[in-house]
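Asks: How does the following fold in three dimensions:
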Amino acid sequence: MGVRQVASIHFKNFVAKNWSPDSDTQQKILQSDKDL
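Replies: Next up, the predicted model:
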């Protein structure tokens, strides 16, 4: 696989795992980044 494809799959999996709608839990993705 190409580097770009591997990076995009990794990014997709990271977002899917860490995009929690609960504001009570500590998040790796900041709310300001989600608002973009």
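Asks: Every contact and neighbour count from this point should use C-alpha atoms.
Replies: Will do.
Asks: mind checking how far the most centrally placed residue in the chain is from Ile9?
Replies: Nearest to the geometric centre of the chain sits Val15, at 2.1 Å (C-alpha atoms, centre = their mean). From Val15 across to Ile9, the span is 10 Å (C-alpha to C-alpha, to the nearest Å).
Asks: one more, for comparison:
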Amino acid sequence: MSAYLKKGMRILSRKIRKILRPIFYYFAISLLFCRNLQF
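Replies: Okay, the predicted model is just below:
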């Protein structure tokens, strides 16, 4: 049971990472863009 749960958590974390990565990249790029506009 615990091994199955561990496997499920790994798959879930992979899916979450897949979703969060583009959001993080967009946030980082927009932050850099705003910083470049200020200077």
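Asks: Looking at structure 2, name the residue matched to the residue nearest to the centre of structure 1.
Replies: Aligned by TM-score structural alignment, Val15 of structure 1 pairs with Arg17 of structure 2.
Asks: Helix or strand: which one has its match?
Replies: helix 2-38 (DSSP states H and E).
Asks: so what does that helix touch, helix or strand wise?
Replies: Packing partners of helix 2-38 of structure 2 (3 or more C-alpha pairs under 8 Å, 6 or more residues apart in numbering; DSSP states H and E): none among the helices and strands.
Asks: coming back round to it: give the contact list for the match of Val15 of structure 1.
Replies: Arg17 of structure 2 makes no contacts at all, as judged by C-alpha atoms under 8 Å, 6 or more residues apart in numbering.
Asks: measure it to Lys7 of structure 2 for me?
Replies: Taken as C-alpha to C-alpha, the span from Arg17 of structure 2 to Lys7 of structure 2 is 15 Å.
Asks: can you check Met1 of structure 2 too?
Replies: For Met1 of structure 2 relative to Lys7 of structure 2 (C-alpha to C-alpha), the value is 10 Å.
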